[in-house]
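Peer 1: After the sequence you'll find the predicted model.
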Amino acid sequence: MYISNYRRKCKAVFLVFLLSLILCIFRLLYIQIFRSNYLADIAKKQHTLFVELEPFRGVIYDCNFKPQTLNFPADSLYASPNMMKAQDKEEAIIQLSGILNLSNDYLRNRLSRKKAFIWLARKISPEQAQAIKKLKIEGLGFLRESKRSYPNAYLASQIIGFAGLDNTGLEGIELYLDKYLRGGEGWGIFLRDARQKRLDIYEKLVLPKDGMDIVLTIDQVIQYIAERELDKAFKIHHARGASIIVMDPHTGRILAMANRPTYDLNEYKTVSKDQWRNRAICDLFEPGSAFKIVTASAALEEKRITEEDKIFCENGAYRVANHILHDHAPHGWLTFREVIEESSNIGTTKVAQMLGPQIVYKYVRLFGFGSKLGIDLPGEISGMIKEPRFWSKTSIGAVPIGQEVGVTALQLASALSVIANGGQLMRPYIISEIRTKQGEVIKRASPFLIRKVISLETAARISKILTGAVEEGTGRMARIPGFTCAGKTGTAQKLEANGAYSHNKFVASFIGFAPAEDPVVTIVVSVDEPHPYYFGGVVAAPVFRNVAVDVVRYLKTKQAVDSQMNSNANKRYH
C-alpha cells in the first residue's frame, strides 16, 4: 500500500514537471518564432542609440569674402528617463531649472516620459554645459551640435536674416537660400554600455553633407557707412522708420541695404517681428517730388519740351479739376530745368498735361514702377500704379508729382539708375555666387538688362538737370566738395486712415548718384515720419552726402589697390 502511494506521487510529480517542461518548450518556441523580432528590437534599442548628425550650415560672405555668419560647436543636453531613478529625476529638476532657467513643470513633464532619449535643452552655453557636467547626474548626457552665430550682430540684419534652433532658415537670405545653406543630414547608430552611456563605436554611419557657401554683392565697409549715417538721421529726426540702398547703377549690384529700426541677429527672439521686415523692398510709400524724374524723362524723350522752354507756375496756386495745387514756394515763369531744380508741382503738372495720362503711365511702367524687379530676396512687393482708365480728373495733377502712386525704395534706386547708366533698367541683385566648401562655383549671378527705357541723350540731359537740383535747387544740402552729384529731393504727405493727406506725417527722401559725370553709386534714402523737420532736402539729403563722400573715396581707393595688386602679380608672372 505504501509503495503504491509512493509510485502514484512520483508519477504525479513527474507529470507536473513534464507538463511544465512542455509549456516552457512551447513558450520558447512561441517567443522564438513570433516574438523574436520584437524582443530583438527592444534589446537593440537598449544597447544602441540612433543619432541624427547635423551638417555644418553654409557660410554667408560679403563681396570681399568677409564672413557674415559663423558656425561654432555647442552642447545639447538630453536625458534617458527610462534609465533614471526617481531621486535622480528630482535632483535633475531642481538643479537644471536654475542653470537653464527652465520651469520645474517643463522638466518634470519631459523626464516623466517613458523614453530612452529625450531633449532637455538644445545648444546651451559652455558655462551651462560645464555646470551640468559637474552635477554627474545619472541619465543625463550631451551631444555636440553646431550653433549659428552672427559676428556683426546688427549689420545687414534684414538682408542676412537668421536660422532657427534646427539650423533652418527663417528670414532673409537664410530663408531664401535655405536649400543651399542647410546641407544634408547624416545619421549614426552608436553602441551603448549597460549604463546607457554612448560609446564612440558606431554600428552604422552616414556622414552629413555640409551646406554650400553664399557670396553676396554687399560690401561690409559700404554697409557699415550706410548704416552709420542712416542711424544718425533716424535718431536725430525721431523717425518712425528709415531705409537706405546703395547700388551700382551700371549692373544692379546692391552694395548696401539697411533699415531702421533694426535688431541683433543673435537676439532675434527678443524683438518684434516688425523689426525683421526689410522695409527697403516691402514697404509702400508715395515718393513725392522724387518721382518727377519720370515726368521729366518722358517729356524730353517724347520731345515735347526742352530745358530752356518757359512754364508759368501760376505764382504758387493752380486749379486741376476741383483741386487747387500748390508749390512749396510761389513761382512765376520758370524754365523746364528750373521747374525740376526748384521742384515745382505746378510746372511739373503742366508738363504732364502736355503729355497726357497714357504717356505718363507708359513711362511710369517703363521705369519699373508697378511691378516686381525680381531681386533675389524674399518679400519684394510690386508697388501700385493705377491704369489711366481708373484715374480721376485730378490724377494728372497727382501721379506726375508722386501722389496716387506707391513705390518701394528699391524701385526708386533702380529708376534713378536708369538715368545714371544711360537709359537702361537693370535687374537688382544681391547674391553673387553659390559655391561648395571646396570653392567650386555652382551658380554665379551676372548683370541682367530688363529693358531700354530712354535714350542715352535723354539720360545725359536729365542728369544735368539733376546736377542743377543739387547745386542750385532743393538738394543743396547734398552737395559734396570735390565732385558733383546729381539728385532729387522728395517730401510726401502720408495718408490718414480716413483717406485724407496728413498735415503732420511725411516721408522725406533723397535719390542721387555720384559722381554726376561718371556715376559709381546710386543712393536712395527714405525717412518715415521725421519730426520736427520733414523736408527731403533737410532730412535725407545730408545722409546721401555723408554716405556718398565716404563710399566714393572708398571705392576709388579699393580700385587703386586692386590695380596695384594686379600689376604686381603680372610683373611676378612675367
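Peer 2: Now that the structure is in, tell me what you want to look at. Numbers count the residues shown, from 1 in each chain.
Peer 1: alpha carbons only for contacts and neighbour counts from here, please
Peer 2: Noted.
Peer 1: I figured residue 486 was touching residue 516, is that so?
Peer 2: Yes: using Cα atoms under 8 Å, residue 486 is in contact with residue 516, at 5.3 Å.
Peer 1: which residues do those two both contact?
Peer 2: 463, 467 (Cα atoms under 8 Å, 6 or more residues apart in numbering).
Peer 1: out of these two, which sits in the busier spot?
Peer 2: residue 486 (29 against 20; other Cα atoms under 10 Å).
Peer 1: Below is structure B, check it against A:
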Amino acid sequence: MDLKLTQGMKKRILVILVALCIGVTGIVSGVLFKVSVIDSKELSAMATDQQQSSFDIKAKRGTIYDRNNKVLAQSATVWDVIISPGDIEKNEPENREFICKGISGILGTKYETLTEACKDTSSRYYVVKKKVDRSTVEKINNFVLKNNLNRYSVYTVENSERSYPNGTLAASVLGFVNENEEGYGIEAYYNSYLKGTDGRVITTTDAHGNAMPYDYSARYSAKDGNSLVLTIDETLQYYLEKNLEITVSQHKLANRSTGIIMNAKTGAIVAMATSPGFDPNDPSYVYFESDRLTLAKMSADKKTEEEILAKKQEIWGKQWQNKAVSELYIPGSVFKMFTCASALEEEVVSLDSTFECSGIADVAGTKIRCWNIGGHGVSNLTEAMIRSCNPAFIKIGQLLGVEKFSKYFEAFGFTEKTGIDLPGEADSLYVKESDMGIVELSSSSFGQTTKVTPIQMVTAAAAVVNGGKLVTPYVVDKIIDSDGNVVKSAQTVVRRQVISEETSATMRKILEDVVTANGGGNAYMSGYRIGGKSGTSEKIDDYNSGKTPELRYVATFCAIVPIDDPEYVMLVVCDEPTSGYIYGSAIAAPVVSAVFKEGLEYMGIYPQYTADELAQQDVTVPWVGGYNSIRAEAQLTAAGLKAEYIGSTDGTEVTGQVPSAGTVMPSGSTVMLYMGDIPLSDYRMSTVPNVIGMTVEEANKALSEAGLNISITGAATGSEAKAVSQSVNSGLVVYRGSVIEVNFLVNNETG
C-alpha cells in the first residue's frame, strides 16, 4: 500500500526528531559535565592510580650530638628490596621461579614466601626485606643486570636506620624511635625537627600496565631532618652512669637510681641518667635483673601469653621512663635547704638562732621524731643543718608560717613543671596552702610530705646557691639544618628571683659547712670547695597502702661545686636501698664524690689545697734500686716518704723495695728498703689486721703496728667515719710495708 505522509505527520516526526536530538545532547552534556567537572578529581585519581605507581623515599633523620659534637644518635642510609608481582607477570612470567630463587638466595628469605607473594599479580610493590646494607644492594643490582631482568621486576628503595653508637649511654634522655617514628625521650620531643620530609618516586605505566622508560618516571628527593646539639657531655654522662650502676649493685636498689648534673647559672643539663637503663638499639630487652626474674617466674608458673605480654609492657614502660623527669619522690632532708633559705630571706631566723632537740617533737599531739633518737641538744642554724635536725626545722617551718612557707614553696618552682625540653615531666604532689595545718607544715618543712621530681629539686637547689635565680633547665643547646646552619639556639631563661644574693651567699656558707664539718663527710674532697645536703625519706605511703611489705627509703644527696662561685649542681637519688644502709649521706654522697673525683678537672675545676691538705696528699713511690742508703733516703724524703732499712747500709745498695716504684701512698708513709744480697725468701712479712668498723685513727694505728701503710678513701678525715671495706682481707700475709686501701663512710644523716 502506498503510504503517503501528510503535512501534519511530517511536522510531528520533525518535532520528535528535534526532541530526541535535544534529549541525547542533554544526556551527553550532562555526562560530560559530571565526568569533567563533578567527578573529575575522582576519575583523575583513578586514572593516575592505573597509570602511575609510586613509593616513598624515607628522609634521613637528623643526627643527635653531645655538646662537643660527639655522635649520640644517627641515621644511616639503608635499602628495602622490592619485587613487583604485576611486572613479573606481564614482562617475564617465565622468570618468576628464577627470580624467587635468586632473591631468596641473596637475602636468606624463604623461597616459598616469595612464590606465594608473586601470585598476587595486582600488586606492584611487595617488600621482600627491609633495611639491607649497600653490599646487599650491589648483589641485587648485579643479579638484575646479569640476567637482563625487567627494571621494575626487582628493585631497591632507599630507607633510613637509626642507631645509637654508645649503646646504653644517655638512653633515658635520648629515647628511641620505631619505624613509624614514634618513641620516647628527645627523639619524641623534637621529632618534628628530626624527622625531615620523605621523598617520592612516581613511575608511569602504559595501557597494559607495563612500566614505561625512565623518561616517564619522576623522583622527588627526601629532605633530611635537622640535627640536635645537646648540652649533655658524653664524658660526664659516662662517669655518672658508671657510678650509679655501682651503687645500684652495691646497695641492691629495688627501684632504680637517677642523677642529674646541671649548670647552676644557665640551667644546661650536662649529664642526666637513670640506672639501670636500656639500650635504644634494642629497647625491648629487659635490663633490670629483678624484672627478668619476674618474667621467668611467670613462665615457670605457666601464665598465659597475654598475661606475660601485659607484664612486659608494664616493665618496658618503666624501663623507658626517665626517672629524673617523670617520677616523683619524697626528698627528705635535702628539702631543708629551701626551708632554711626561705626563713633567712624572711628574717624569721638568723645564723645566731638556736634550736633545742630532745629527739622528738610534739606537734598538736602528733609525735615527730628526729633521725637521732637521742636528740641533738641545742644547735644554732648552721649546726641544725649539719646535724640535719628534724625538730629544729619543724620550728623553722612554724616560724615561717603556712602562708610564707607556701609562698616560697611556689617561688622555688615546686608547684609547677620546670619546662625542661623532655617529654613526660610529672606534676608534683603537695599540701596546698588552703589545706595545710600545723602538722602538715611541720612535716613539709623537713621534706617528708611533699613529692617532687628530681629535675624540680636540682633546679630549685641551683636557685638557692646561684644568687637566687630560678632558671629553666634544658638539654638541647641548638638545632642545625643539613647544611650546618643554626635553626634555633637555646637561651638561659630566668623565671624569677626567689631569694636575694645575700641570702644565697649565706646558704652557700652553710652548705659548705655541712660537707666539711667534723673533718669532712662522704662528699668531702681535698682541695675542692664543695657544698651539699643529704636526705633520707621514708616511703610511708607505700608501706601503709601495702605496696611494700616493709618500710623502704629514698636516699638523696645534692652537691654544689665550687661552692664559693657555683658552676654545677649535682643530685643523686637512690630509690629503695635494701643493703642495710639507708642514709643519703652513706649511699648517694659517695656517688657524688666518685663522679667529682673523675670529672672535676675535666669540667675545668682544679684543686686548691690548703697547707694541711698538701701535707696529707698521696705521693708516688720513686724507684731507688741500685742507690746507696744516702741517695735512696734523699729521693724518698723529696717525695715525702720515710725509709726503713733491712740489712747493712755500709757500702751496700738497694736491691729491693716494698712497696714497689709507682705505688701511690699517703705522704709520710714508710718504704721498706732491702740492702745488699738479701734473698726474696727473707723479705719480712705481716698479717693484715681487720680494720672494718674502726675510725680513721684506729685503722691507721692498727695497720702501722702491723708494719703496713694505709691509703684512705671515702670520708677521708671525718670523725664520724668508720671503715667499711679494706683492699686486702684480714688474716692474709703480705710483704711488710705494703699499702692497704681502706674505705671510710659516715653512716648517718649528717652531711
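Peer 2: Looks like it arrived, so ask away. Note that the coordinates shown come from a computational prediction; the quantities given were computed from them, not determined experimentally.
Peer 1: longest strand of structure 1?
Peer 2: strand 501-514 (DSSP state E).
Peer 1: In it, which of the residues would be classed as buried?
Peer 2: For strand 501-514 of structure 1, a neighbour-count test (16 or more other Cα atoms under 10 Å) marks 505, 506, 507, 508, 509, 510, 511, 512, 513, 514 as buried.
Peer 1: List the contacts of the residue mapped onto the third one from structure 2.
Peer 2: With TM-score structural alignment as the criterion, residue 507 of structure 1 lines up with residue 554 in structure 2. When the contact criterion is Cα under 8 Å, 6+ apart, the partners of residue 554 of structure 2 are 329-331, 535-539, 573-577, 582, 584.
Peer 1: try residue 467 of structure 1
Peer 2: Residue 467 of structure 1 neighbours (Cα under 8 Å, 6+ apart): 484, 485, 486, 487, 516.
Peer 1: Now with 10 Å, please.
Peer 2: Contact analysis of residue 467 of structure 1 by Cα atoms under 10 Å, 6 or more residues apart in numbering lists 341, 461, 473, 475, 479, 484-488, 512-517.
Peer 1: Now which residue in structure 2 aligns to it?
Peer 2: Match for residue 467 of structure 1 (TM-score structural alignment): residue 512.
Peer 1: average offset between the strand or helix carrying that match and structure 1?
Peer 2: For residue 512 of structure 2, the element it lies in under DSSP states H and E is helix 501-516. Average distance, helix 501-516 of structure 2 versus aligned residues of structure 1 after superposition (mean Cα distance after the TM-score superposition for structure 1): 1.1 Å.
Peer 1: wait, residue 403 of structure 2 sits on residue 435?
Peer 2: No: using Cα atoms under 10 Å, residue 403 of structure 2 is not in contact with residue 435, being 11.3 Å away.
Peer 1: hey, where'd the helices end up in the stretch 101-250 of structure 2?
Peer 2: Under the criterion DSSP state H, counting those that start in this stretch, the stretch 101-250 of structure 2 contains helices at 111-117, 134-146, 171-174, 185-189, 191-194, 234-250.
Peer 1: Of all the ones you listed, which one comes closest to residue 206 of structure 2?
Peer 2: helix 134-146 (22.0 Å; Cα to Cα).
Peer 1: What helices and strands are in contact with that closest one?
Peer 2: strand 71-83, helix 96-107, strand 154-163 (3 or more Cα pairs under 10 Å, 6 or more residues apart in numbering; DSSP states H and E).
Peer 1: And that helix, what's buried?
Peer 2: 136, 137, 140, 141, 143, 144.
Peer 1: What of stretch 189-201 of structure 2?
Peer 2: 189, 190, 191, 193, 194, 195, 196, 197, 198, 199, 200.
Peer 1: To which residue of structure 1 is the fourth one aligned?
Peer 2: Taking TM-score structural alignment as the criterion, the aligned counterpart of residue 193 of structure 2 in structure 1 is residue 180.
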